[in-house]
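1. Here you go, sequence then predicted model.
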Amino acid sequence: MNADSQPLIDCRNVRKMFPDPAGVPFAAVDGVSFRLSPGEIVGLLGPDGAGKTTLIRLITGLMKPHEGSISVLNLDSVKKARAIQASIGYMPQKFGLYEDLTVRENMELYARMHGVSGQDREKRFRSLLSMTSLERFTTRLAGKLSGGMKQKLGLCCSLVSSPPLILLDEPTVGVDPLSRRELWNILGQFSREEGVGVLVSTSYMDESAYCNRTLIMYKGGLLMDAPPADVIARAEGMCITVRTPEGIHARQFQSRLAALPGIINATPQGGTVRIILPRDHPTRQKLEEYHPQPGQPDFSDGFMTLLAGQTDLTPQDIPAPAETPPPDQGTGGETIIQVTDLVRKFGSFTAVNHVSFSVSRGQVFGLLGPNGAGKSTTFRMLCGLLPATGGTLNVAGADLRTAAARARRRVGYVAQKFSMYGMLTTRQNLEFFAGAYGMAGKERRDAIRSMEEEFHLTPYMNAPAAHLPGGYKQRLSMACGLLHSPDILFLDEPTSGADPLARRDFWLRINSLAEKGVTIIITTHFLGEAEFCDNMLIMMDGTTLAEGSPDEIRNYAPPRKDGAPASLEDAFLAITEEHMRKGGEES
């Protein structure tokens, strides 16, 4: 890359103001300056509400800055907004695919919108379809594609006009690790072969490895503009690992360590817990009994240390862990969910094919798999939202094929996408869901008051749910799911799009619930979170590929070239790729 080349993006002291729910103006983007050159991939990272989406929309010319200037392809973002939009590739969080059109029809529509026709169009289509492995699906309706395939089609539509610059806003949210890797490989190929500049926001810290530079935002400001290695270096000497004592699960030990003063982050990893702690902090002395070992920092560690310099990262509003850890509930105990030979067909298509597993009371159980694996269908059957075609499914002592309503009264459900009623206030949402669970009178009032206090919702009780900050939307969803004190809590991609700080606080709360005996069933594409599970099931093409504890699943991973311990993501990719290889051989 030529350092003297004309930048594709040149932002100078950009500021954008918005009113908060009380009408007080605040800076969503505050004095941001950076450049992006041809052939460069730049990652945009930051916690929820940092200003990432606002900055991208300013660059596209969809919004006007209150202060500063933005030049895109040497065009002023205010005066030449339409020319910019016609010249770049832009993929927002909710990309506008037409679900009743086929893959090819969607691409043809976007080609016509950008004036691409004739031989140029056909050559471009062949290249894009080959690169994204969508050649076999050109006649399939977009609405029938898996999440990962929809993202690839959205990328094809964004790239159909051969733009010199691509802007992508969280393109991998809700996408499995296999599809995420494929998307990044496609972006890398375009960057290398065509000199395309790429600006992409992401909540997955590991994706920084694909970027030349990273921009880290916080409260509208730009904290750091540097290569990923420089961010990682911030945590040098601060990462240590301690072995989990006998008799408790690593996630239970993690909740206790996370409550200690000075701990920036703590994550379970096999039989150990990785801790980020300043080098000379007094808490290090308290950890000596666990024989701490130095660890290798990663980008997430550097990210968290950078945020720690801006705010107090001590977990807030999280129930304190019990002084005496409960026994490890990962094995044994009362079986609260029993699934045997579960089958679900949609016409001639078998979405779930003879799946069996069991879950004990107080366990955290993960349902994992690529997009389209059948885990969401299994999840919906467990919740009683979808009837099974065959097999038996017993939840909380009730057979869901004969007593679904009775079982549903003992479960709570938190959907992947915010599913509260946006025009209703926080209080009205709680009242509505309490009524849906059959609660009335004093029981309902006490339950709402309890959830208000536990999730610290008091400042927002009279605010419309649609106007809540992202973290409080998640709290409200959890509060509504827990109003009736369920025995089982179902969580469908609950941290999709969340940053490491939000994920940390979420899992501290989940650990607290599990210690009280609540059984947690969770789907997630974030493999780091699977370390919190007692057991997990990995599915693909409707069948079970692997089941076991995190340590048992990790055994599926091949040895790493760098000698580092295998991760759950290594194991997940090995398991799914082996299944795909066998499928290819059989066909």
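-> Good, I have the coordinates. Numbering: from 1, shown residues only.

2. When you work out contacts or count neighbours from here on, use the C-alpha atoms and nothing else.
-> Noted.

3. Which of the three states applies to the residue nearest the centre of the chain?
-> Nearest to the mean C-alpha position of the chain, by CA atoms, centre = their mean, lies residue 496 at 2.8 Å. For residue 496, the assignment made with DSSP: H, G, I helix; E, B strand; the rest coil gives coil.

4. Surely it and residue 173 touch.
-> Yes - when contacts are counted by CA atoms under 8 Å, residue 496 is listed as touching residue 173 (6.0 Å).

5. For residue 441, see how far away the residue nearest to the centre of the chain is.
-> 36 Å (CA to CA, to the nearest Å).

6. Just the strands from the stretch 151-300 of the chain, written as ranges.
-> 165-169, 197-201, 213-218, 221-226, 239-243, 265-269, 272-276, 293-294 (DSSP state E, counting those that start in this stretch).

7. Would you tell me which of those strands gets closest to residue 349?
-> Across those, residue 349 has its closest neighbour in strand 165-169 (33.4 Å, CA to CA).

8. here comes the other one, which I'd like you to weigh against the first:
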Amino acid sequence: MNSPAPALSARGLSKHFLAKGLRQTALDDVSFEAQASALSALVGPDAAGKTTMLRLAAGLMHASHGELSVFGLDVAAHPQSVQDRISYMPQRFGLYDDLSVQENLDLYADLHGVPRNERGPRYARLMEMTDLGRFTGRLAGKLSGGMKQKLGLACTLVRSPELLLLDEPTAGVDPLSRRDLWEILEHLVQKEGLAVLISTSYLDEAARCSHVVVLHQGQLLAQGAPQTISQKAGGLCFLATPAPNQPARSLQVRLLDAPETLDAVPRAGQVHFIRSARAVQQGDPALAAVLDHASHTSTPPTLEDGFMVMLRTQGQPDARPHAPAPASERAPAEHAAGDTVIEVKNLVRKFGDFVAVDNTTFNVRRGEIFGLLGPNGAGKTTTFRMLCGLLPATSGELKVAGNNLRTAGAQARLKIGYVAQRFALYGNLSVQENLVFFGGAYGLYGKRLRERIEAAMDQFQLREHSRAAAGQLPGGFKQRLAMAAGLLHEPDILFLDEPTSGADPLARREFWRRITALAEQGTTVVITTHFMEEAEYCDRVVIQDAGRILAMGTPLEIRRQAGNAQGAQITMEQAFIDIVERARRQDADEDASGTAHPSTAAAEEGAS
């Protein structure tokens, strides 16, 4: 009996582009298969070739060399026949913000020629699957980020494909929506026999797939079941428990800076780290000095561990992030470390009758890394924009760097650096030109501006790209440039809005090594993120939903508020989900009984 044809088969696939007369290789002799009725993942650092692979599979471009087939059909020879059997959801799916949920569905059904007699049952199933049935009349532009992704997936599935291609569908999506999207995908595979090929920067997502393809600089590093790739780090992974009152990120930095450490990340109050095979085989005599009395135990490897080991041992130069050099000639801080630099009291922001931020109170201390967490649409971005002076408060008190934002916003903004969620620099200007422009906007000129640009070029390893157009940089270098521009004037406070959205593990490590070093130098960092592992780097976090503070405290205190007395055996992602879902259940019960919602006084106890 013949085995069924794979959903997708690539043989010796290569793709070259011409850029300014030079040939650039996006894919180089890549071969793999994605099976029917299965979840397969493409993973790899920035510029690995993941998006190119998906666009080739969708018939949107042609390979330079090699063979590519979908369900036995040659994609190059029969692109329309292939496109009739697949659906493709790119990173920025084209929803129409001024159309309602229902109108977007109708539009895509029209584009795909879905017969009208088939639409009713299909719409009903998609709305049930995505939980968007209550919002069919809402404009797409008014949906939260997670709801937009669900609507994009529904529009992609408005016809019945046999193969679904998804490019980073959960980038910028909160943990609750990520969980919902993956439940939908697993249902489609298990119940409807759909084949799914997904690119993702989140290795915990890839671990849910039956087959993982690891790409790096256009080449295939490895492929196989997640467990097979995980075992590349077998016997090399450990968990270290910091000494009492020692932040996990401090131990992480010490491990990262030590020879023979391949990776280290904070995890549930501990530090998960990987040592080289050479060190482990020799008994690792240097480890005790690095740990400095912190206890450690071996732990099973994850898919991300195997991924990081491959990057460190197969052609990737030193992948460990390095701390930025100390800021030169930095002006002395006006206040001592630990002084309050952001004061928020009874902050309210309304849009018409809608209350986006409801009576919020907290403060942030100098040199602290402070996280604003919450589901899409929770009010954290609105809070964030008010803190930056980009949006006025409806009522309440707000002081930043000693300045009241209502009366002295201009003075406060001179002490603030800001990195937007989406790349917000000038794509047609070079790296050098962007830095000159933003330096001038921050009041830097002449010798001082030249010195700061030179320092930024070195600090963020941008010198070799100084003449490249910013819009043409790989994602990781765009992030470096945005950080460099935000730090040119050496601000007291740095605001970062989901800066690692869609970034691969390697880029996230590099980013957080820099942020930790900045905090050690006295810079206050306020950050929003949907990647809950990153909350472990924060000194304190706030979790918001429906404009209200649900929890506040250190990562350990947040885990305890989630109901875990020890706070050590639960991840921040699970704590986040538990806290938000518990609050939503309470609100639903109170709405049903007519009882007013409780005040946020309990959360506000941690504000000081």
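-> Structure's in. What do you need? Model, not experiment: these values are computed from the prediction.

9. Spatially nearest residue to residue 463 of the first structure (excluding sequence neighbours)?
-> residue 425 (5.0 Å; CA to CA, 6 or more residues apart in numbering).

10. neighbours around the aligned partner of that neighbour in the second structure, how many?
-> Under the alignment by TM-score structural alignment, residue 425 of the first structure pairs with residue 430 in the second structure. Other residues lying near residue 430 of the second structure total 19 when counted by other CA atoms under 10 Å.

11. Correct me if wrong: residue 430 of the second structure contacts residue 469.
-> Yes - the pair residue 430 of the second structure / residue 469 is scored as a contact, 4.1 Å apart, by CA under 8 Å.

12. quick one on the thing from earlier: of the strands of the stretch 151-300 of the first structure, give the one that comes closest to residue 538 of the first structure.
-> Nearest of the strands of the stretch 151-300 of the first structure (CA to CA): strand 265-269, 18.3 Å.

13. what residue of the first structure matches up with residue 465 of the second structure?
-> Match for residue 465 of the second structure (TM-score structural alignment): residue 460.

14. Trace the residue nearest to the centre of the first structure over to the second structure, please.
-> Match for residue 496 of the first structure (TM-score structural alignment): residue 501.

15. Identify the residue nearest that match in space, chain neighbours excluded?
-> In space, residue 501 of the second structure is closest to residue 172, 5.2 Å off (CA to CA, 6+ apart).

16. isn't the one you found right up against residue 148?
-> No - using CA under 8 Å, residue 172 of the second structure is not in contact with residue 148, being 10.9 Å away.

17. okay, the strands of the stretch 151-300 of the first structure in TSV with distance to residue 372 of the first structure and mean neighbour count next?
-> Output for these, formatted as TSV (distance: least, CA to CA, whole Å; neighbours: other CA atoms under 10 Å):
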stretch	distance to residue 372 of the first structure	mean neighbour count
strand 165-169	23	23
strand 197-201	24	25
strand 213-218	31	23
strand 221-226	36	18
strand 239-243	36	22
strand 265-269	27	25
strand 272-276	32	23
strand 293-294	40	13
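
18. aligned partner of residue 293 of the first structure in the second structure?
-> Looks like residue 293 of the first structure aligns to residue 297 there (TM-score structural alignment).

19. sorry, that was for residue 376 of the first structure
-> Aligned partner of residue 376 of the first structure by TM-score structural alignment: residue 381.

20. and its match, what is it in contact with?
-> 497, 528 (CA atoms under 8 Å, 6 or more residues apart in numbering).

21. Surely it forms part of a strand?
-> No - Residue 381 of the second structure: not assigned to a strand; according to three-state DSSP it is helix.

22. I'd like to know how far it sits from residue 174 of the second structure.
-> 13 Å.

23. One more: residue 77 of the second structure?
-> 40 Å.

24. between the two, who's got more neighbours?
-> When neighbours are counted by other CA under 10 Å, residue 77 of the second structure and residue 174 differ, and residue 174 comes out ahead with 23 against 13.

25. Identify the nearest residue to the residue mapped onto residue 392 of the second structure from the first structure in space, disregarding sequence-adjacent positions?
-> Residue correspondence to the first structure (TM-score structural alignment): residue 392 of the second structure is matched to residue 387. Among residues not flanking residue 387 of the first structure along the chain, residue 381 sits closest, at 5.9 Å (CA to CA, 6+ apart).

26. Thanks again, I'm all set now.
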